[in-house]
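*Asks:* Attaching a predicted model along with its sequence, questions to come.
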Amino acid sequence: MASHTGIQPDRLAALLARERDRYAAARPRSQALARRADAHLLYGVPLHWMTDWGTPFPLFVESARGARFNDADGHDYVDFCLGDTGAMFGHAPAPVAAAVAAQAQKGFTTMLPGEDAAVVGELLAQRFGLPFWQFALTATDANRFVIRWARAVTGRSKVLVFNGCYHGTVDDVFVDLVDGVPTQRDSLLGQVYDLTRHTAVVEFNDLAALEVALAAGDVACVLAEPAMTNVGMVLPQPGFWAAARALIRAAGALLVCDETHTISTGPGGYARAHGLEPDFFVLGKPVGGGVACAVYGFTAELAARMQATKSAAPPGHSGIGTTLTANALAMAAMRANLESVMTEAAYAHMFALAERLAAGLRAAIGRHGLPWCVSQVGARTEFQFCAAPPVNGSEAEAAMDHGLEHALHLYLLNRGVLITPFHNMMLVCPETTAGDVDRLVAVVEEAIGELIGSEV
């Protein structure tokens, strides 16, 4: 019997087994490197989730540039994963590579600002409409620092998140709704205190639940992606954010927009494009063109409260900041990326290709009569195993089928196309071509045909 995805389990198992064999046979060098790394790296990789691609052993990369990369065995790939947004503007954009190379001759880190700091501050303020900025090494750090600031200036302890969210590895956000009950995520390792004491969670697009959660007056901030991207794409319903913003303001809480993924919406992110007016704005991995860095911006009124709170606190470490934050290489990368890579023209190119990709996928899915849908946020496209786009995290999670995802991703990989390992998310970059998009759509349709045993 076919699952909710319309795919027969036996056909899925057969295809996955065949593709794993094909992968292994074609990559002896990657396999040798995996065995070598296994002697000293946990799970044989620098970070354990690098084994989440559904491959028999990790794929080792030789080089990456633009929309393509090469593996250790000499295979060439079109990359629609793009470092899960870290390389959203392509691998090693020329202006960023040149800026980092030049700065490398002048020093890496000093714990002191240079001219780039002043310029980057100006560029961020102009682009995102918030006057004040601080820096971090990752979006995880930026979110952690923002939560600390929000609690400090409001005197409140709680953070509110949406079910199925992802904001890096900040402890406070690992709370889900399980049968309607806030529950600490059971996959979280080493957690020794109850996160639900200080984290509230509601479904995305549920204004009634949001209002109830804010009513007690103990929520310091609502931390949210303007459109959810981690549990599968979940778009805001018409009018949701306007009403939610009013509720958050009325409750005296702060709105934090984490746009590390939704920067795909446009040069100023989703919040600027749709008038969300966040109190805090967080942007991680794409802002430096793939170099490790992150930023968070805030309003003038909030900046005054932050300065007053810091001045009133006893001397000592604030718990905010790391010694490599805003290092010279990161600042040079951000300046080059903001000035020369994250341009209106680049976004226009990406939007056109993402539209082409979404249309092509919808047509392919429709030709085979599968109960799947396609969603898009600017340069980001995703197909999900449900007939209509989900409206909250629970619906999006229910639509997932990790076995089918692995099979599709591996099928694509074996034919020179990479998408993200975590769900069916795809990005286009300024170097992606229409031919690349058409190739992806064709391979997806080929995989569907094999899975359901039909040809169109």
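*Replies:* Sure, I can see it.

*Asks:* alpha carbons only for contacts and neighbour counts from here, please
*Replies:* OK.

*Asks:* Can you tell me the SS state at residue 63?
*Replies:* In terms of secondary structure, residue 63 is strand; the call rests on DSSP: H, G, I helix; E, B strand; the rest coil.

*Asks:* buried set for the top helix by length along the chain?
*Replies:* Ranked by residue count and defined by DSSP state H, the top helix of the chain is helix 344-367. By neighbour count, and taking 16 or more other Cα atoms under 10 Å as the criterion, the buried residues in helix 344-367 are 346-351, 353-358, 360-362, 364-365.

*Asks:* residues touching the spatially most central residue of the chain, list them.
*Replies:* Relative to the mean C-alpha position of the chain, the nearest C-alpha, by Cα atoms, centre = their mean, is the one of residue 261, at 4.0 Å. Listed by Cα atoms under 8 Å, 6 or more residues apart in numbering, the contact partners of residue 261 are 85, 225, 229.

*Asks:* next, the one to line up against it:
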Amino acid sequence: MDRTRLTALLARERDNYTRQNPRSAAAYARAEHLFGRVPMTWMNKQAAGFPLYLASARGSHVTDIDGHDYVDLCLGDTGAMAGHSPAPVVEAVTRRLAVLGGVTAMMPTEDAEWVAAELTRRFGVPRWSFSLTATDANRWAIRLARAVTSRPKILFNSYCYHGSVDESLIVVGDDGEGVSRPGNVGAPCDVTLTSRVAEFNDVDGLERQLAHGDVAAVLMEPALTNIGIVLPEPGYLAAVRTLTRQYGALLINDETHTFSAGPGGCTGAWGLTPDIVTIGKAIGGGVPIGAYGLSAELADDILSRDELDLIDMGGVGGTLAGNALSVAAARATLEQVLTDAAFTEMTALATAFTTAVTEVIEAYDLPWTISQLGARAEYRFTSPAPRDGSSSARAADAELEDYLHLYLANRGVLLTPFHNMALMSPATTAEDVDRHSEVFAAAVAELMA
């Protein structure tokens, strides 16, 4: 690849982006009272200096305030995995707000038991509770694990993603031991006081850390996602389950992003048997919700302990957790939108996406790869595909990523801004995938000319 050509093409695409989106640029310039000029600072992850501003979103498309329509393969980085404003969710939320009322009443609704039963069917663990985010679900799972094991530390994979959980911001250092993840903001203490870390797919490294005897739980994604999709090697997840049992640690599967693997995420698709499952984002059809599920044995153990105050000292989520609106949205999403049949179609579209990208990579003999996790796929600028989080982080190429993101956006296709990940929804069409394939092929052709 000619890096000089890449730099020139990126500059051209940045100019085009700025010229095509004057209203978004002006809105960003006027935003003087927002920290970082955006509602959340991660919205500044844009390749051309300012974000596109949302006007409307329906199904698999979004429209910005400059009037441009986009095929949305980002889908709220999983939050809109059901598609934007799916009709059953709109109906359920409208009924809860306008007809029944009572969004927040500190009282349960019958929808909550239906959602918990459906999550049990999908993920296998039979006792569920709710939060407002997967981050909160993970925090509560960690507290429960420490409570029942009387152990202080949680073990993570290097460059994992579990929201803003403080304990999870740990990576493997040069000496093979844990260090704070670069860029960590306002850590309450040295992360090695609360956490241990091992590389994904490293069974020996995992056992070394568990052998210290102070690990309450291993909290992991069954496949890494936010550092780029890193798939488990044959036998790895079975070894994790064996070792956690051997060393007396609980196993927590965070399925927030890996839900793309199927109706029950990787847990259901691969027959996994964790002690706790956490999930968020996608199950609410765009309405904030998180959930955590416990095995029957663990739930009974926790509930039998008189010294644990699960009411006043629970410390999870606050009074809005499990609110009537969120669980109504989750019921509609799981019952009518993200169904078993929908996942079959979504995965087929992701396979078509993967096939088309592979054809371009092979046509130019590029040292790139693409990995697929059910309804999700991501291309990487390295070959072979990374086998752990640290090697995945090292494979990043910011300039090349910016070029592809801008080239696609300038021609009506959006990827997740943090990486080259595409997610299919029940509303995504073959034409949407073909649009990406066409523009991606053109971007590579110009780069390699």
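*Replies:* Yep, it's here. All of these numbers come straight from a predicted model, not from anything done at the bench.

*Asks:* returning to that earlier point: packing partners of the longest helix of structure 1?
*Replies:* On a contact count with 3 or more Cα pairs under 8 Å, 6 or more residues apart in numbering; DSSP states H and E, helix 344-367 of structure 1 meets strand 373-377, strand 380-384, helix 434-452.

*Asks:* Onto which residues of structure 2 does the second one map?
*Replies:* I take that to be strand 380-384 of structure 1. Equivalent residues of strand 380-384 of structure 1 are located at 376-380 in structure 2, counting by TM-score structural alignment.

*Asks:* Identify the residues contacting that stretch?
*Replies:* Applying Cα under 8 Å, 6+ apart, the contact partners of stretch 376-380 of structure 2 are 228-229, 260-261, 347, 350, 353-354, 357, 368-372, 395-396, 419-424.

*Asks:* how would you label the residue sitting furthest away from the middle of structure 2: helix, strand or coil?
*Replies:* Each residue of structure 2 has a distance to the centre, and by Cα atoms, centre = their mean the biggest one is for residue 306: 35.7 Å. Of the three states, residue 306 of structure 2 takes coil under three-state DSSP.

*Asks:* For residue 404 of structure 1, which of the helices and strands packed on helix 344-367 of structure 1 is the nearest?
*Replies:* Judged by Cα to Cα, the one of these that comes nearest to residue 404 of structure 1 is helix 434-452, at 9.6 Å.

*Asks:* want to throw the helices and strands packed on helix 344-367 of structure 1 into a markdown table with mean neighbour count and distance to residue 245 of structure 1?
*Replies:* What follows is those, written out as a markdown table (neighbours: other Cα atoms under 10 Å; distance: least, Cα to Cα, whole Å):
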| stretch | mean neighbour count | distance to residue 245 of structure 1 |
| --- | --- | --- |
| strand 373-377 | 21 | 20 |
| strand 380-384 | 24 | 24 |
| helix 434-452 | 18 | 37 |
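
*Asks:* Would you format these as CSV with distance to residue 254 of structure 1 included?
*Replies:* As requested, those are exported to CSV (distance: least, Cα to Cα, whole Å):
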stretch, distance to residue 254 of structure 1
strand 373-377, 24
strand 380-384, 27
helix 434-452, 40
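
*Asks:* contacting residues for residue 177 of structure 1?
*Replies:* Residues 163, 183, 201, 202, 203, 394 are the ones in contact with residue 177 of structure 1 under the rule Cα under 8 Å, 6+ apart.

*Asks:* Tell me the spacing between residue 195 of structure 1 and residue 364 of structure 1.
*Replies:* Between residue 195 of structure 1 and residue 364 of structure 1 the computed distance is 43 Å (Cα to Cα, to the nearest Å).

*Asks:* typo on my end, it should be residue 322 of structure 1
*Replies:* Taking Cα to Cα as the criterion, residue 322 of structure 1 is separated from residue 364 of structure 1 by 48 Å.

*Asks:* Please flag which of the contacts of residue 177 of structure 1 sit within strands.
*Replies:* Restricting these to those inside strands, with DSSP state E as the criterion, leaves 183, 201, 202.

*Asks:* Looking at these, which one is closest to residue 330 of structure 1?
*Replies:* Each of those was checked against residue 330 of structure 1 using Cα to Cα; the closest is residue 201, at 33.9 Å.

*Asks:* what number of residues lie near the aligned residue in structure 2 for the closest one?
*Replies:* Taking TM-score structural alignment as the alignment basis, one finds that residue 201 of structure 1 is matched in structure 2 by residue 197. Applying other Cα atoms under 10 Å, we find 28 residues neighbouring residue 197 of structure 2.

*Asks:* just residue 22 of structure 1 next, same as before
*Replies:* Using other Cα under 10 Å, residue 22 of structure 1 has 14 other residues around it.

*Asks:* do the one 10 residues further on as well
*Replies:* As a burial measure, the neighbour count of residue 32 of structure 1 was computed by other Cα under 10 Å and equals 13.

*Asks:* Check the gap between the aligned residue in structure 2 for it and residue 383 of structure 2 for me.
*Replies:* Under the alignment defined by TM-score structural alignment, residue 32 of structure 1 corresponds to residue 26 in structure 2. Shown here: residue 26 of structure 2 relative to residue 383 of structure 2, a distance of 41 Å by Cα to Cα.

*Asks:* go on, residue 220 of structure 2?
*Replies:* When Cα to Cα is the yardstick, residue 220 of structure 2 and residue 383 of structure 2 sit 24 Å from each other.

*Asks:* the more surrounded of the two?
*Replies:* Comparing residue 220 of structure 2 with residue 383 by other Cα under 10 Å, the one with more neighbours is residue 220, at 23 against 12.

*Asks:* ok, the counterpart of that one in structure 1 - contacts?
*Replies:* When structure 1 is aligned by TM-score structural alignment, residue 220 of structure 2 is paired with residue 224. The neighbours of residue 224 of structure 1, taking Cα under 8 Å, 6+ apart as the test, are 161, 162, 165, 255, 256, 257, 258.

*Asks:* For the fifth one, which three-state class applies?
*Replies:* Per three-state DSSP, the secondary structure class of residue 256 of structure 1 is strand.

*Asks:* close enough to count as contact, it and residue 283?
*Replies:* No. The criterion here is Cα atoms under 8 Å, and residue 256 of structure 1 misses it with residue 283 at 10.8 Å.

*Asks:* on that earlier part again, enumerate every residue touching the nearest residue to the match of residue 201 of structure 1 once chain neighbours are set aside.
*Replies:* With Cα to Cα, 6 or more residues apart in numbering as the measure, residue 156 is the residue that lies nearest to residue 197 of structure 2, at 4.8 Å, once sequence neighbours are left out. Contacts here follow Cα under 8 Å, 6+ apart; on that basis residue 156 of structure 2 touches 168, 170, 195, 196, 197, 198, 218, 219, 220.

*Asks:* one more time with 10 Å, if that's ok
*Replies:* The contact partners of residue 156 of structure 2, by Cα atoms under 10 Å, 6 or more residues apart in numbering, come to 162, 167-172, 178, 195-200, 206, 217-221.
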